[in-house]
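Chemist: Prediction below, plus the sequence it came from.
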Amino acid sequence: MTRAWILPLTLVLCGSAVATGLVLRREPGSAVSLLLVFVVLAFVNSPVMFPRSIGAVEAQRRSAVDGRPVVYWRPGCTYCLRLRVRLGRSAHRLHWVDIWRDPAGAAAVRAANDGDETVPTVVVAGRPHTNPDPAWVREQLSTAL
């Protein structure tokens, strides 16, 4: 299992444990509600919530061809999740690189952020932007080819 799934799995396991305790106390309605909350949190923090990641080299190549931004992200990052949710359906038009799965992506982020792996880092026309406003990223998408 990759570390991208550790947080979602932990959330589901903790929710299951708490729900089991509530069932044993004869509170099945509360147990179901709480378990549902934990499952939703696990889904939101899982790699499933994001478009399919590609490697940094492939993302840079595709970006050079179509002009679309490259987003470097990692699972469990609340700022990455904020960007993904606020972009809505247009998020699928970006090139997403999971820095936990791609060492070249992690190196690109460190190079852009003085050695730190600060995400999301969005690269537009070869220039990195750390944790940009989602509205700005959407604008960059509209100017892409």
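Modeler: Now that the structure is in, tell me what you want to look at.

Chemist: For the rest of this, base every contact and every neighbour count on C-alpha atoms.
Modeler: Fine.

Chemist: Quick one: residues contacting residue 93.
Modeler: Residues counted as contacts of residue 93 (CA atoms under 8 Å, 6 or more residues apart in numbering) are 68, 141.

Chemist: Below is an additional structure, to be compared with the one above:
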Amino acid sequence: MMRAWILPMLLVLSGSAVATGQIFKGSPGTAAALLPAFLALAAVNSPLIFPRSVGAQEAQRRSTVDGRPVVFWRPGCKYCIRLRIRLGRSASQLHWVDIWRDPAGAAAVRAANDGNETVPTVVVAGRPHINPDPAWVREQLSPSTRSGTAP
């Protein structure tokens, strides 16, 4: 679990160091601009922007019941971040599995990707799709799910 936070922590520490250096150089305005930029990068690369992850088995069970796709992801993956941001509010309607926290999820991704942990891997109706277009993923949600009336 700690490795999911390494990049965000490094960004916060680096931003703090750079801002402090700018203040000592007499450029508090530059420091005031850089620190929020580093903090924003840390937030975007943290697991916090993703919906709560469940285990692979639980996600597959839920997907069987409600028909929603399962997204296998890992923190720090720029393609996972792109998918999450472009899905917007509909991201919470998917079942998310962090492969760094769930060995069964990592194994499922390796099985779908010839032994590689390529993410995001989106499983729709039991069929894996590697790094799909976010618009396509949004289309895979049932009409009742998209309107927010699903259970």
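Modeler: Noted; the coordinates are in hand. If you're wondering where the values come from, they're calculated on a predicted model, not measured in any experiment.

Chemist: The helix or strand residue 15 of structure 2 falls within packs against which elements?
Modeler: Under the criterion of DSSP states H and E, residue 15 of structure 2 resides in helix 6-24. Here helix 6-24 of structure 2 touches helix 28-44, going by 3 or more CA pairs under 8 Å, 6 or more residues apart in numbering; DSSP states H and E.

Chemist: mean distance, the helix it packs on to its aligned residues in structure 1?
Modeler: Here the mean offset of helix 28-44 of structure 2 against structure 1 after fitting is 0.4 Å, by mean CA distance after the TM-score superposition for structure 1.

Chemist: now that helix against helix 6-24, angle please.
Modeler: 180 degrees (axes from the mean of the first three to the mean of the last three CA atoms, to 10 degrees).

Chemist: need the helices for structure 2, in chain order.
Modeler: Taking DSSP state H to define them, one finds helices in structure 2 at 6-24, 28-44, 56-66, 78-87, 103-112, 134-139, 143-146.

Chemist: Which of the ones you listed sits closest to residue 119 of structure 2?
Modeler: Closest of the helices of structure 2 to residue 119 of structure 2 is helix 78-87, at 6.7 Å (criterion: CA to CA).

Chemist: So which bits of that closest one are buried?
Modeler: Neighbour counts over helix 78-87 of structure 2 (16 or more other CA atoms under 10 Å) mark 79, 80, 81, 83, 84, 85, 87 as buried.

Chemist: Out of the residues you listed, which is nearest to residue 18 of structure 2?
Modeler: Using CA to CA, residue 81 is the member of the buried residues of helix 78-87 of structure 2 that sits closest to residue 18 of structure 2, with 24.9 Å.

Chemist: That closest one -> structure 1?
Modeler: Residue pairing (TM-score structural alignment): residue 81 of structure 2 is matched to residue 81 of structure 1.

Chemist: so how far is residue 142 of structure 1 from its match?
Modeler: 21 Å (CA to CA, to the nearest Å).

Chemist: ditto for residue 11 of structure 1
Modeler: 37 Å.

Chemist: Of those two, give the one with the bigger neighbour count.
Modeler: residue 11 (20 against 10; other CA atoms under 10 Å).

Chemist: For the spatially most distant residue from the centre of structure 2, which residues are in contact?
Modeler: Most distant from the centre of structure 2: residue 26, at 37.9 Å, with distances by CA atoms, centre = their mean. Residues near residue 26 of structure 2 by CA under 8 Å, 6+ apart: none.

Chemist: circling back: list the buried residues for the helix holding residue 15 of structure 2?
Modeler: Buried, per 16+ other CA under 10 Å, within helix 6-24 of structure 2: 7, 8, 9, 11, 12, 13, 15, 16, 18, 19, 20, 22.

Chemist: The aligned partner of residue 122 of structure 2 in structure 1: how many residues sit nearby?
Modeler: Alignment note (TM-score structural alignment): residue 122 of structure 2 maps to residue 122 of structure 1. Residue 122 of structure 1 has 24 neighbours, counted by other CA under 10 Å.

Chemist: Same check on residue 140 of structure 1?
Modeler: Around residue 140 of structure 1 there are 15 other residues, counting by other CA under 10 Å.

Chemist: Quick check, it in contact with residue 70.
Modeler: No. Between residue 140 of structure 1 and residue 70 no contact is recorded; they are 10.9 Å apart, counting by CA atoms under 8 Å.
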